[in-house]
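Model the structure of this input:
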Amino acid sequence: MSQSARSDNSIIGRWWWTVDRWTLGCVGLLIGFGYVLMLAASPSVAARIGASRDMFILKQVVFLAIAGLIVVTSSMLSPKGVRRVALAGCLVALALTALTLVHGIEIKGARRWIALPMMSVQPSEFLKPCFAVVTAWLLAEGKRSRGFPGMLLAFGVFIAILMLLKSQPDIGMLSVITCVFMAQLFIGGLNLFLVGCGIGSMIAAFAAAFVMFTHVRSRVMRFLHPGQGDHYQIDTAMQAFGNGGLLGRGPGEGRVKDMLPDAHADFVFAVAGEEFGLLVCLFIIGIFCFIVIRTLLKLLAEDDPFIVLASTGLVTGFGLQAFVNMASSLHLIPTKGMTLPFISYGGSSAMSVALTIGMLLALTRRRPRGRAQELGRPASDRRSTASRRSVAA
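The predicted structure follows:
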């Protein structure tokens, strides 16, 4: 029976027996936690702003359903299809991110969103997965073809994104994209001296952001000097973790959601800590760690540089986003408004993370080694390979 199931040649059948089902199952668990924590956190937030108590829940049901569909459909793509989707997505996201500077919604001094019916979209969210794949393709092509300026073009794309995100401003998003790019350059074999120069440049950039942007300076100073400034949100979040203890106060029994304005988004991890306790928080952390580590271990057996670089960039961005959200809630780093993948409220975030995971699953699907390498190469390389094989035959 198992053998007949494995011989299923339908699209769904081939997908099911080649996709990483462990990672897919972890994504399903995260989406499940997202539904549970929205039921716990969002009614109080909605009531506090005068909206229907079910508003955030109903929206998130739709967002996560769409996210699940994106994960499945994008994971069916070939490496060539992933590259095409990423290139188109990067161009569209760049154009829309530039549009936010002119027609974007201004919230707390930043222009990052475009208003649409029933929701607002943050185009820069989609830059993370698309940028990772596009730069991986450019760097890989630069290694395959000596005359192709892959490194130069990758830096050009990065600089364009840097200028746009600095103008919004969105230093947190820029930091994640910078770390993704640096990880890809390191895995791609960049000289260690240049890697050190890149790290030095990042430190200098953070110092410049500290000087130039008052909100960055305020968050860093409040982190370094806990006795100064307004610490209401982080103090309330820390109290929530303390109140939750090992097993939590129970579903619906938390109090942090009644006091924090972003309990359903930036501080949803604190809601999980108070209502479900330390053990559930450690389980959530374990899921994220499992996805990241499993992906990196799978890449050890991969020969195609495009797949290695793209998957490294995608999983780095995914892991960093989760780390920033949870570390901010635990006061391990300065607070930063970044969502917890699949768990925090947000349409743009859920869909962009779904695209990230879908592309990652597509790139790490099991394929015959020769076929996988052929799919990752441009058509000219495949034709030359085929001709060499025919000559050898």
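
contacts, neighbours, all on C-alpha from now
Fine.

so A209 is in which element?
For A209, the host element (DSSP states H and E) is helix 192-212.

In this structure T356 contacts F318, no?
Yes. Taking CA atoms under 8 Å as the definition, T356 is a contact partner of F318 at 7.4 Å.

More neighbours: which of the two?
The residue with more neighbours, out of T356 and F318, is T356; 28 against 23, by other CA atoms under 10 Å.

if I've got this straight, the more buried one is in a helix?
Yes. Under DSSP: H, G, I helix; E, B strand; the rest coil, T356 falls within a helix.

so what's it up against?
Contacts for T356 (CA atoms under 8 Å, 6 or more residues apart in numbering) come out as P129, L314, V315, F318.

To compare with the earlier structure, here is another sequence to fold:
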Amino acid sequence: MEPQRGLDMRPRVELSQVSKIYSRSAGGAVAAFGKRLLGLPAAPRNGAGKVAVDAVSLALRAGERLGIIGSNGAGKSTLLRMIAGLAAPSSGRIDVEGQVTAIFTLGLGLKEDLTGRDNIYVDGEVQGKTRREIDRVIDEIVAFADIGDQIDHPLRTYSTGMKARLAFASIIHLSPEILIIDEALSAGDAQFSAKARAKMREICSRGKIGIIVSHAMPVVNDLCTRCVWMEGGRVVLDGDPDAVTRAYLESSWKRDEAALLDRFRRHVGAESARDGCHVLQLEAVAPGRPGHRPILFSGDDVEWNVCVSASVALAAPDARFRMERLDGLVVADSLLSVEGVRAGAPTGEAGFRIAMRPLVLGAGVYRATLDLLDRSVVVASRSTIVEVAVRQAPTGGKPVLLYPASVHAYPAVGVV
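Here you go, the predicted model:
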């Protein structure tokens, strides 16, 4: 695949039924040839090989900023490498009009013994720019990289972050026509990342094409005009970034929640210590996500839906809600009677909501248990597992807060 240019051509990328299949045998044809020379038996055939990209069709026009998302092994990086011309498709067709500049590993081609300034000129020449063209933008590159006087010191004295900023600044200021970025926007601090996204928008506003792979959904929503979700080498969804990222996150949550419950299955279940006594429901509900959610986010308002029943008379019914981390640390322990809530009539069903507004537990896996009591004796219980995640990881330790849950009673109609 060779980039094509015409006098009136603008950047364009088109993929038609593109697939990439890797041989499953170690060493492929070279290994097979070596075994034949040594008189060794050939490796048995085990299928057609590993399908990394499977019949993908895409069309990108000037000015588009495409974000590609998906789990590890979805085929995202392989697809980028084929668009960049670093790998050939096994089948299908790739048409590229415009010079492709790809960033897969920031700083990979930088020379340690050269100064930052000299590296800018070397990298510019690699990108096909003349010294005069580089002269026109070098002050902008230096300012954008924000490394100060270090620009005239050898690269070996730079931190990893400084190298990444210099590499990104060099490439993005040399007028790329089709810019491909594989997670490079995560380089540096939040301020630099925001500056890099703004520069990407500026480049694409001039009719260029930007393609990025990222696991950071806010970055994709903030930067891209279009998003593609890939799984198993195929395109699952292609469209508006907000809609596609929401669908991807919901799918990821469901998969992770199922895996979480399967992993900690022994901690999940219900028991009855007295005939006719049951805890029918113990479910965590998160805002905007109906049904039980085994994965919760610290800072969100969370409610636990609870329903208990007793077909036999209870002399002094009560209920206790507990949450403990799996290492045994208790982080919440509330008696409904202490909270001023009646656990219900001696017989029948009763429903409660246990509100945690907001949820302020630290990240971790927790077991939640609701005990139905009679004269402080457990007559039935139900446990479930939840994982608490944080949207922004804290530094300096793993905090755990004892949460004073507020408890509210409500009629049991429609609870179960």
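
what TM-score do we get after superposing?
The pair, once superposed, lands on a TM-score of 0.22 when counted by TM-score structural alignment, normalised by the length of structure 1; 140 aligned residues with a CA RMSD of 6.7 Å.

Including secondary structure and distance to G286 of structure 1, could the contacts of T356 of structure 1 go into a markdown table?
Shown next, in a markdown table, are the contacts of T356 of structure 1 (DSSP: H, G, I helix; E, B strand; the rest coil; distance: CA to CA, whole Å):
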| residue | secondary structure | distance to G286 of structure 1 |
| --- | --- | --- |
| P129 | helix | 22 |
| L314 | helix | 18 |
| V315 | helix | 15 |
| F318 | helix | 14 |
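
Pick out whichever of those residues sits closest to T23 of structure 1.
V315 (11.7 Å; CA to CA).

Could you find the closest non-adjacent residue to that closest one?
Nearest residue to V315 of structure 1, sequence neighbours excluded (CA to CA, 6 or more residues apart in numbering): V292, at 5.9 Å.

how close does the one you found sit to S352 of structure 1?
Here the criterion is CA to CA, to the nearest Å. By it, V292 of structure 1 lies 17 Å from S352 of structure 1.

Which one of those two is surrounded by more residues?
Set V292 of structure 1 next to S352 and count neighbours by other CA under 10 Å: S352 wins out with 25 against 19.

Correct me if wrong: that one contacts P129.
Yes. Taking contacts as CA under 8 Å, S352 of structure 1 lies within contact range of P129: 7.2 Å.

Pull out the buried positions in the one helix or strand L127 of structure 1 maps to.
Element membership for L127 of structure 1 (DSSP H and E) is helix 127-144. Neighbour-count burial for helix 127-144 of structure 1 flags 127-143 (criterion: 16 or more other CA atoms under 10 Å).

Which other helices and strands does whatever helix or strand comes next after it contact?
Counting by DSSP H and E, the element after helix 127-144 of structure 1 in chain order, helix or strand, is helix 150-167. Helix 150-167 of structure 1 sits against helix 79-103, helix 127-144, helix 171-187, with contacts defined as 3 or more CA pairs under 8 Å, 6 or more residues apart in numbering; DSSP states H and E.

elements contacting the first one?
With contacts defined as 3+ CA pairs under 8 Å, 6+ apart, the packing partners of helix 79-103 of structure 1 are strand 110-116, helix 127-144, helix 150-167, helix 347-363.

swap the cut-off to 10 Å and go again
On a contact count with 3 or more CA pairs under 10 Å, 6 or more residues apart in numbering; DSSP states H and E, helix 79-103 of structure 1 meets helix 55-75, strand 110-116, helix 127-144, helix 150-167, helix 305-329, helix 347-363, helix 369-375.

Dump these into TSV; add distance to A86 of structure 1 as well.
What follows is those, written out as TSV (distance: least, CA to CA, whole Å):
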stretch	distance to A86 of structure 1
helix 55-75	11
strand 110-116	21
helix 127-144	4
helix 150-167	13
helix 305-329	10
helix 347-363	9
helix 369-375	16
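
quick one on the thing from earlier: between whatever helix or strand the residue nearest to V315 of structure 1 lives in and helix 305-329, how big is the angle?
Here V292 of structure 1 sits within helix 268-299, counting by DSSP H and E. Angle between the axes of helix 268-299 of structure 1 and helix 305-329 is 160 degrees (criterion: axes from the mean of the first three to the mean of the last three CA atoms, to 10 degrees).

show me the contacts for A270 of structure 2.
278-282, 369-371, 380-384 (CA atoms under 10 Å, 6 or more residues apart in numbering).

Which of these are buried, as a ChimeraX select command?
A single ChimeraX command selects the buried members of the contacts of A270 of structure 2 (16+ other CA under 10 Å):
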select :278,279,280,281,282,369,370,371,380,381,382,383,384
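
I'd assumed V379 of structure 2 was in a strand, is it?
Yes. Applying three-state DSSP, one finds V379 of structure 2 inside a strand.

okay but it is in contact with A310, surely?
Yes. Contact criterion CA atoms under 10 Å: V379 of structure 2 and A310 qualify, at 9.5 Å.

Out of the helices and strands packed on helix 79-103 of structure 1, flag the one nearest A209 of structure 1.
Using CA to CA, the nearest of these to A209 of structure 1 is helix 150-167, at 9.1 Å.

I'd like the distance from the closest one to the chain centre, please.
Centroid separation between helix 150-167 of structure 1 and its chain, computed with CA atoms, centre = their mean, to the nearest Å, is 18 Å.

quick one: contacts of it?
Here helix 150-167 of structure 1 has contacts from 90, 93-95, 97-101, 110-112, 124, 127, 131-132, 134-144, 169-175, 177-178, 181, 185, 209, 213, using CA under 10 Å, 6+ apart.
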